[in-house]
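Visitor: need a 3D model of the sequence below.
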Amino acid sequence: GALAADENAFLEEALSQLHQWQLWQLWQQELELQNDVVGELRAAGLDVDEEVLLGSGYRVDALVKVGDRGVAIEVDGPSHFIQRRPTGSTTLKHRQVATLECIEVVSVPYWEWNELKNSVTKQQYLREKLGCDT
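Guide: Have a look, this model is predicted:
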């Protein structure tokens, strides 16, 4: 009786701690991914602002000036996808930012980024995504 009740309490607490640790790990991975993408945008000589709060209330990972247009960059890690398909909230955010802010939204999915092996290929990938030659 009493031992079983204590064991269940321990299991709940341990599971809760494990879940928190997993969330922290995921957040850490996505932050590193975002830092890498923003670093390569800057290395490519692009005008980049990071973590920009837009007039609509949305925050985008980066805002890049390409010619006379602004482009929102969303670095989309694993939490933004279910089997490589964007979650509903990710799709909604991209759509609303594009509509409300009248700017293009470019997604950088984690699996595409992870396939790129060096700065040259990363910068080329970003230039192609942004449609620029800079």
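
Visitor: switch to C-alpha atoms for all contacts and neighbour counts from now on
Guide: Fine.

Visitor: which parts of this protein are strands?
Guide: 47-53, 59-66, 69-76, 81-82, 85-86, 104-109 (DSSP state E).

Visitor: following up with a second sequence; could you model it the same way so I can compare the two?
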Amino acid sequence: RYQWTPALSTSYYYGGLDGIYKQHLVNLVYQLPLGETQSLKSDIRFARSRDDGGSNVDNDAFGALFTYRLGAQSFTASYQYLSGDTGFAYIAGSDNALAHLVQINDFGNQDERSWQLRYDFDFAALGIPGLT
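Guide: Now for the predicted structure:
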């Protein structure tokens, strides 16, 4: 991970399961301040997963999230697209690079496209830190 400027960071990760699959993850995050309590954040993600001899893993995952923050409120619009012969490969219970990993679904199936509109509130503004 490299922080180019206070507003711009990139990251690259490589991992895999020996003999099963290998995975490359690339991420670009840019946060544009729009005032004292406002910002616009873009988060672009790409993951490439391939067979490493003992599976049929073949997947590319692209995700783009755009978040407008106004004080304690955040509004996010995002898009995710997966392509390849399989769904996104990850070990159950682990964090992964999918933009649309949510509690009830990972939206990581073969050739799946998904959109997300999201609203978040940070309750630290009301004196309850840690609750969002």
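
Visitor: what TM-score do we get after superposing?
Guide: For these two chains in superposition, a TM-score of 0.24 is obtained (TM-score structural alignment, normalised by the length of the second structure); 61 aligned residues with a Cα RMSD of 5.6 Å.

Visitor: related to what we said a few turns ago, what's the closest of the strands of the first structure to Arg95 of the first structure?
Guide: Closest approach to Arg95 of the first structure among the strands of the first structure is made by strand 104-109 (8.1 Å; Cα to Cα).

Visitor: circling back: including mean neighbour count and distance to Leu126 of the first structure, could the strands of the first structure go into CSV?
Guide: Conversion of the strands of the first structure to CSV gives the following (neighbours: other Cα atoms under 10 Å; distance: least, Cα to Cα, whole Å):
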stretch, mean neighbour count, distance to Leu126 of the first structure
strand 47-53, 15, 12
strand 59-66, 19, 11
strand 69-76, 21, 10
strand 81-82, 14, 20
strand 85-86, 14, 20
strand 104-109, 18, 8
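
Visitor: host element of Arg50 of the second structure?
Guide: Secondary structure assigned from DSSP states H and E places Arg50 of the second structure in strand 38-51.

Visitor: elements contacting that strand?
Guide: Counting contacts by 3 or more Cα pairs under 8 Å, 6 or more residues apart in numbering; DSSP states H and E, strand 38-51 of the second structure packs against strand 21-33, strand 58-70.

Visitor: so which bits of that strand are buried?
Guide: The neighbour-count criterion (16 or more other Cα atoms under 10 Å) identifies 39-51 as the buried residues of strand 38-51 of the second structure.

Visitor: re earlier: go through the helices and strands packed on strand 38-51 of the second structure and pick out the most buried.
Guide: Taking mean count of other Cα atoms under 10 Å as the contact definition, the stretch among these with the greatest mean neighbour count is strand 58-70, which reaches a mean of 21.

Visitor: gap between Asn35 of the first structure and Leu92 of the first structure?
Guide: The spacing between Asn35 of the first structure and Leu92 of the first structure, counted by Cα to Cα, to the nearest Å, is 24 Å.

Visitor: who's more crowded, these two?
Guide: Summary of the neighbour comparison: Asn35 of the first structure and Leu92, criterion other Cα atoms under 10 Å, with Asn35 having more neighbours (15 against 12).

Visitor: that one and Gln28 of the first structure: what is the separation?
Guide: Counting by Cα to Cα, the gap between Asn35 of the first structure and Gln28 of the first structure amounts to 11 Å.

Visitor: for Thr90 of the first structure, same thing?
Guide: The value you get for Thr90 of the first structure to Gln28 of the first structure, if Cα to Cα is used, is 19 Å.
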